[in-house]
Every structure is written in structure tokens, then in C-alpha cells.
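Peer 1: I'd like to go over a predicted model; first the sequence, then the structure.
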Amino acid sequence: MKNLNLKYRGKNYSTNILSFKSNIFIEKNIKLLGDLVLCKKIIEKESIKYNKTLESRWAHMIIHGTLHLIGYDHKNFIEQKIMENIENNIMLSLNYREPYFFKN
């Protein structure tokens, strides 16, 4: 994961997930979004760190990566809050707890 992150993002450290967009149609109206690369060790450590079930953490990472594949990002505060809100809503719809807790 560290090598992929360095090669494709210029960041010399491991990360929990990387998303690689594609624009390939495999049939008419059927498009591949891209690839997700997940780091099992980091996801397992994060599930403990954030007091989440392993299943919930995996679900969250797949949702997070998929949102990147369809164009969402978190490069600034507004984008981050939009993406986090979508992630919360999807996780709740799948009967998981919110991965992000907002303070009012």
C-alpha cells in the first residue's frame, strides 16, 4: 500500500484505501467505476482505534472509496462535510452506526 500511495499520490506512507477511477464501458450503458485497493492491516487497526466493528469499518472504507470513484472528495472543509454526510447516511441506511459524529 505504501508503494502504491507513493507511486500514484506522491505520499510516502500507507493508507487505508486507494481509489483508481476508470472510464471503461464493458457493455452499452455498463461502466466500470474503477478499482479500490484496501489495506487489511490498517483497517483492522482503525476498527480498534475508532471503536468500530471490523465489518462496519470495512463497509465504511468501501463506501468512502466508491464515493471517490464517482467524483466526491474531501480536499477542503466543504467537500469533506458533504462527503462525510453522504457516508453517514449510507452507513445508517445499511444499519451501521455513523462513522462520523457531528457536533452541533
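Peer 2: Looks like it arrived, so ask away.
Peer 1: drop to CA atoms for contacts and neighbour counts, all remaining ones
Peer 2: Fine.
Peer 1: what's the burial count for Lys21?
Peer 2: 16 (other Cα atoms under 10 Å).
Peer 1: ugh, wrong one, I meant Tyr96
Peer 2: 18.
Peer 1: Put this next to the first one:
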Amino acid sequence: MEPPSRHAGTDIIIEDARWRASVPGTERAIRRALVAVARQGGPDFTQSPAPSILLATDRIVKRLNARFRDKNKPTNVLTFEPLSPMHGGDIVLGYETVRREAAAARRSLRAHLSHLVVHGALHLAGYDHHHPGEAREMEGIETRTLRSLGFGDPWRQGNWQQAGSVRI
């Protein structure tokens, strides 16, 4: 495991070095996603405690998912609510699942990572997608945020290529 990287108040822990190898500038991409979601109406972690982000393996995510959600399988992203007002919560991503999903959807790993960081940040801010109205609101913020980062609409198939000359 690599030491934590601190950016914009967020502890970024890269447990699996494949994240850095596959997404050059991993920490910068995460920081940009968090700043962008605040600009689109999502949580502003400059005004409140920022989350910790763990870029892990599917094995770790599977263990956490089994322990805290009674689901004995990996998933792309898990969020954990803050245990105190001084902490911003946790976002955990599983490398193999995220990479597999990105490839299946023909998205760059950077785009999918950015989307899942935004998705997790919105969950920590109280957004959810269990009801149609909530889902539309959350997806709207995600779409605006990803577009502002130069990616297409995350909810439209085949629309994940990085747009124009915007680089992350």
C-alpha cells in the first residue's frame, strides 16, 4: 500500500498501484472531480470535512461489502457515512470492477473513476437514487459535473469519450 496523498483536504489512499499505472495523475483526477461536483451543486468539501478515498482491490471491496452490507461480492464503489462531524466519510473503489465496467462501456478508466468519485461524494452529501425523482436529481448533477470535466453524459451509452481538448 502506498502512503496517503493529501489533496484539497481529501486523504487519497492508493492501496493498489494499478490505479496509478492506469490513470496517470490519479490524485489530480479525484481532486478535480470533487471540485467540479461542488461547482454543479453538489457537496463543497472546502466548506465541510472532505471524504477519504481508498482506491483498493476488489478483494478488499468484497470484504467491506460483506461486512457492512451483507453482500459477499465486490462492487464498484462503496460509501461510508462520517462517524463524526469532523470526518467527511469514506469512498472506496474496487479496481477490477471499475476497470471491467469502464471497458464494457467503452469509457476511459479516468472517466469512470471521476464518475464514481462524484457519485460517492453525492451519496455522502445525502443524495440517493432509490426513487425516480431522487435518481433524476442525482444523475443530473453527475451529468453536469462529468460534462464540465470534458466527459460525455455518463448515462448515455457510447457517450464517454473525452470531449474536445479538455484534459484531466
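Peer 2: Happy to help now that I have it. Computed from a prediction, not measured in an experiment: that's the story for all the values here.
Peer 1: what TM-score do we get after superposing?
Peer 2: After superposition, the two chains reach a TM-score of 0.84 (TM-score structural alignment, normalised by the length of structure 1), with 96 aligned residues with a Cα RMSD of 1.5 Å.
Peer 1: give me the element Phe20 of structure 1 is part of.
Peer 2: strand 17-27 (DSSP states H and E).
Peer 1: Output the contacting helices and strands for that strand.
Peer 2: strand 30-38, helix 54-69 (3 or more Cα pairs under 8 Å, 6 or more residues apart in numbering; DSSP states H and E).
Peer 1: just the ones you listed: most buried one?
Peer 2: helix 54-69 (a mean of 19; mean count of other Cα atoms under 10 Å).
Peer 1: That one maps to which residues in structure 2?
Peer 2: On structure 2, the counterpart of helix 54-69 of structure 1 by TM-score structural alignment is residues 109-124.
Peer 1: Regarding whatever residue of structure 2 lines up with Leu4 of structure 1, what is its secondary structure?
Peer 2: Per TM-score structural alignment, the equivalent position to Leu4 of structure 1 in structure 2 is Leu64. Classification of Leu64 of structure 2 by DSSP: H, G, I helix; E, B strand; the rest coil places it in helix.
Peer 1: Also Glu98 of structure 1?
Peer 2: Here Glu98 of structure 1 is recorded as coil under three-state DSSP.
Peer 1: just the one 4 residues further on next, same as before
Peer 2: On the three-state scheme (three-state DSSP), Phe102 of structure 1 is labelled coil.
Peer 1: and it, how many neighbours?
Peer 2: A count of nearby residues for Phe102 of structure 1, using other Cα under 10 Å, gives 10.
Peer 1: Kindly report the same for Glu98 of structure 1.
Peer 2: 19.
Peer 1: Structure 2: which residue goes with that one?
Peer 2: With TM-score structural alignment as the criterion, Glu98 of structure 1 pairs with Asp153.
Peer 1: For its match, which non-adjacent residue is closest in space?
Peer 2: Nearest residue to Asp153 of structure 2 in three dimensions, chain neighbours excluded: Thr143, at 5.2 Å (Cα to Cα, 6 or more residues apart in numbering).
Peer 1: Thank you kindly, that will do.
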